[in-house]
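Undergrad: Below: sequence and its predicted model.
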Amino acid sequence: MTVLIPVVIFVILFLVTAIRVLNEYERGVIFRLGRVIKAKGPGLIILIPIVDRMVKVSLRILALDVPNQDVITRDNVSIKVNAVVYFRVIEPIKSIIEVEDYMFATSQLAQTTLRSVCGGVELDDILSQRDKINNEIQEILDTHTDPWGIKVTTVELKYIDLPQEMQRAMAQQAEAERERRAKVINATGEFQAASKLADAAEIISRHPEALQLRYLQTLREMSADGKANTIIPLPIDLLKALQPLTGERAAQNTTPQESSDE
């Protein structure tokens, strides 16, 4: 019994220090006497106590929040930009031996890349071409982190903080643009209406009876409302025909007066 107790204790300590269990999304980089053996996992892993050392690495996609960065754009506008970077470890051994802390290194690289890319474009491009800027930042980060065994999958600009005076200027610009579009639409409508009226006038000139039909249609529309006053339009041609008669009567009235004066 005195011999078995130390053996049992030794076996228990060996199992506690030697057995490791890794999840499906984890890998263990094994160092044996300071040298990398390989990456093991998932499942049950047995290590040699004192000789082996294991570093866990997660293969899940990680979300890295890039804090606000002060950026001066190419058109000399001072803004603050933040973003989020999604990446994952695809080679656990490189992520451990090629860089000391891949999370910190990726964060610093993302901040400097965000400032350099946004500082090389104008403010209008940042606001209107976010997808292009996101892809450019993602390609730069992926190129620099590839030797570390890291794959950058997505980069998204979250928020762009503009100065107050710039916000007011952009609001005035947007208002002026809306007024310009309203005026253009109104002018286009008037032009189309004038074109249709010209076509209608041409048709009526070829068919004068259409004008009388239009008069009758107008009277019918006005009589539909009981409160409306009925107005009967007189053709201008009729007034022109009466002008010679009125001129003759005026001449007859003036002739006797002139003879009496003589």
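TA: Good, I have the coordinates. Numbers count the residues shown, from 1 in each chain.
Undergrad: make it CA atoms for all contacts and neighbour counts henceforth
TA: Fine.
Undergrad: Ala193 and Ala187: what is the separation?
TA: From Ala193 across to Ala187, the span is 10 Å (Cα to Cα, to the nearest Å).
Undergrad: Arg20 too?
TA: Taking Cα to Cα, one finds Arg20 at 78 Å from Ala187.
Undergrad: Next: Asp199.
TA: Distance of Asp199 to Ala187, computed by Cα to Cα: 18 Å.
Undergrad: what does Glu122 give?
TA: 34 Å.
Undergrad: Equivalent analysis for Glu209, please.
TA: Taking Cα to Cα as the measure, Glu209 falls 32 Å from Ala187.
Undergrad: May I see the buried residues of stretch 166-177?
TA: Within stretch 166-177, no residue is scored as buried using 16 or more other Cα atoms under 10 Å.
Undergrad: How far away from the center of its chain is it?
TA: 18 Å (Cα atoms, centre = their mean, to the nearest Å).
Undergrad: which outside residues touch it?
TA: Outside stretch 166-177, not one residue touches it by Cα atoms under 8 Å, 6 or more residues apart in numbering.
Undergrad: again, but for stretch 56-75
TA: 25-29, 78-90, 92, 107, 110-111, 114-115, 118-123.
Undergrad: Filter the residues you listed down to just the ones in strands.
TA: Among these, the ones falling in strands (DSSP state E) are 26-29, 78-89.
Undergrad: coming back round to it: mark which of the contacts of stretch 56-75 are buried, thanks.
TA: 26-29, 78-90, 92, 107, 110-111, 114-115, 118-119, 123.
Undergrad: and the comparison structure, right after this:
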Amino acid sequence: MPELMIPLVVAAILLLVLLIASLRVVREYERLVVFRLGRLRGPLGPGLVLLLPYLDRSVRIDLRVVTLTIPPQEVITRDNVTARVNAVVMFQVADPVKSVMAVENHAVATSQYAQTTLRSVVGRADLDTLLAHRADLNEDLYRSIAQQAVPWGVEVSVVEIKDVEIPEMMQRAMARQAEAERERRAKVISAHGELEASTELRDAASILGEAPGSLQLRYLQTLLELGADQNSTVVFPLPMDVIGPLVGAMNQLSGGLAGTGGAAEANAPAGPEDPGDRDAPGDQNSPGGGER
């Protein structure tokens, strides 16, 4: 009897080892695609899965989102500018069976197709579109990659261009262009401001000319502003009705002085006669000059 127990114990131990080796623990975010004698059994899990040794072959598939970084690609844009562009693709397996049956390695296939699509999409755009309208390019990339990945059982969620590197010479040219554009806008804004200010001054002058009282109020307001400032200027305000007659009298006085000066010059006595201008006495009655 003891001789029979030893083989039984050994057999039980072997069966236990085989049973333990045949068990697979599948996590909640995983699926196990099982093939028995080469034929598909289907995705199994999550939980505890029993596989027959030497008969079943399994492929473990992760259903979580995978972040794939596309290496920098040398791209020539539509306007013949060389740029280095890289991107990021986020995807996850939606159908475990297709991801195993339709493609050998769905991650590598998605990466390679994303690289070629990135070069194609960026090559159709110019540099300004690549820099200023990146969202449109991201949308084109997403549609192309997502459509191609569906037969592989892969669902693409995000495709984004990360970095765009352009030559240093092009960067300097773009900086000069941006600076010139800012200067142009500043000049345009300054010209519009001067135009509006001149229009306002013209309207204000028209209003003050139509209402003399407004001019006096403006005069008083100017005096108040001068008095409010901390300066050493001394201002003697005079009423407008006093300044007006004084200015008129000064104008008349200056005009009268100018008229008096002109009359004095006209009535000035003539200078003494030059003796040389008179006829010499000997010209007519000289003894040698008269008729005999």
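TA: Thanks, I have the structure now. Keep in mind it's a predicted model, so treat the numbers as computed, not measured.
Undergrad: After superposition, what is the TM-score?
TA: In this superposition the chains share a TM-score of 0.93, using TM-score structural alignment, normalised by the length of structure 1; 262 aligned residues with a Cα RMSD of 2.0 Å.
Undergrad: that older thread, just give me the closest of the ones in strands among the contacts of stretch 56-75 of structure 1 to Val155 of structure 1.
TA: Val155 of structure 1 has its nearest neighbour among these in Val85, at 4.6 Å by Cα to Cα.
Undergrad: Check the gap between that closest one and Asp65 of structure 1 for me.
TA: Val85 of structure 1 is 7 Å from Asp65 of structure 1, by Cα to Cα.
Undergrad: again with Val77 of structure 1
TA: Distance, Val77 of structure 1 to Asp65 of structure 1, using Cα to Cα: 24 Å.
Undergrad: in the stretch 101-250 of structure 2, which spans are strands?
TA: Taking DSSP state E, counting those that start in this stretch, the strands of the stretch 101-250 of structure 2 run over residues 154-165.
Undergrad: For it, which segments count as helices?
TA: Secondary structure of the stretch 101-250 of structure 2 (DSSP state H, counting those that start in this stretch): helices located at 106-123, 127-132, 134-149, 168-210, 212-228, 240-266.
Undergrad: quick one: the second one aligns where in structure 1?
TA: So the one you mean is helix 127-132 of structure 2. With TM-score structural alignment applied, helix 127-132 of structure 2 matches the range 123-128 in structure 1.
Undergrad: Now the matching stretch on structure 2. Mean distance?
TA: Comparison of stretch 123-128 of structure 1 with structure 2 after fitting gives an average deviation of 0.5 Å (mean Cα distance after the TM-score superposition for structure 1).
Undergrad: Next, the buried residues of that stretch.
TA: By 16+ other Cα under 10 Å, the buried positions in stretch 123-128 of structure 1 come out as 123, 126.
Undergrad: returning to what we had before: can you put the helices of the stretch 101-250 of structure 2 in a markdown table and add distance to Thr77 of structure 2?
TA: Below are those laid out as a markdown table (distance: least, Cα to Cα, whole Å):
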| stretch | distance to Thr77 of structure 2 |
| --- | --- |
| helix 106-123 | 4 |
| helix 127-132 | 6 |
| helix 134-149 | 13 |
| helix 168-210 | 13 |
| helix 212-228 | 63 |
| helix 240-266 | 75 |
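Undergrad: Tell me how many other residues surround the residue mapped onto Gly261 of structure 2 from structure 1.
TA: Matched across to structure 1, Gly261 of structure 2 falls on Asn253, judged by TM-score structural alignment. Asn253 of structure 1: 10 surrounding residues under other Cα atoms under 10 Å.
Undergrad: Tell me how far Asn253 of structure 1 lies from Ser259 of structure 1.
TA: Shown here: Asn253 of structure 1 relative to Ser259 of structure 1, a distance of 11 Å by Cα to Cα.
Undergrad: now Ser95 of structure 1
TA: Going from Ser95 of structure 1 to Ser259 of structure 1 by Cα to Cα gives 127 Å.
Undergrad: repeat for Val3 of structure 1
TA: Taking Cα to Cα, one finds Val3 of structure 1 at 168 Å from Ser259 of structure 1.
Undergrad: what does Thr106 of structure 1 give?
TA: Applying Cα to Cα to Thr106 of structure 1 and Ser259 of structure 1 gives a distance of 118 Å.
Undergrad: next one: Asn135 of structure 1
TA: From Asn135 of structure 1 to Ser259 of structure 1 the distance is 104 Å (Cα to Cα).
Undergrad: Neighbour count: the two, which is higher?
TA: Taking neighbours as other Cα under 10 Å, Asn135 of structure 1 and Ser259 compare with Asn135 leading, 15 against 8.
Undergrad: The residue nearest to that one when sequence neighbours are not counted: neighbouring residues, count only.
TA: Leaving aside its sequence neighbours, Asn135 of structure 1 sits nearest to Val155 (Cα to Cα, 6 or more residues apart in numbering; 7.2 Å). Residues near Val155 of structure 1, counting by other Cα under 10 Å, number 24.
Undergrad: Val155 of structure 1 pairs with which position in structure 2?
TA: Aligned partner of Val155 of structure 1 by TM-score structural alignment: Val159.
Undergrad: Quick one: residues contacting that match.
TA: Val159 of structure 2 touches 87-90, 138-139, 141-142, counting by Cα under 8 Å, 6+ apart.
Undergrad: repeat that for 10 Å
TA: 67-69, 87-91, 114, 118, 137-143, 145-146 (Cα atoms under 10 Å, 6 or more residues apart in numbering).
Undergrad: And Gln112 of structure 2, by the same measure?
TA: Gln112 of structure 2 touches 70, 106, 118, counting by Cα under 10 Å, 6+ apart.
Undergrad: try 8 Å
TA: Residues counted as contacts of Gln112 of structure 2 (Cα under 8 Å, 6+ apart): none.
Undergrad: corresponding residue for it in structure 1?
TA: Counting by TM-score structural alignment, Gln112 of structure 2 lines up with Gln108 in structure 1.
Undergrad: Likewise for Val34 of structure 2?
TA: Using TM-score structural alignment, Val34 of structure 2 sits opposite Ile30 in structure 1.
Undergrad: tell me the contacts of the residue nearest to that match when sequence neighbours are not counted?
TA: The shortest distance from Ile30 of structure 1 to any non-neighbouring residue, by Cα to Cα, 6+ apart, is to Met54 (4.6 Å). With contact set as Cα under 8 Å, 6+ apart, Met54 of structure 1 has these partners: 28-31.
Undergrad: Great, nothing more from me.
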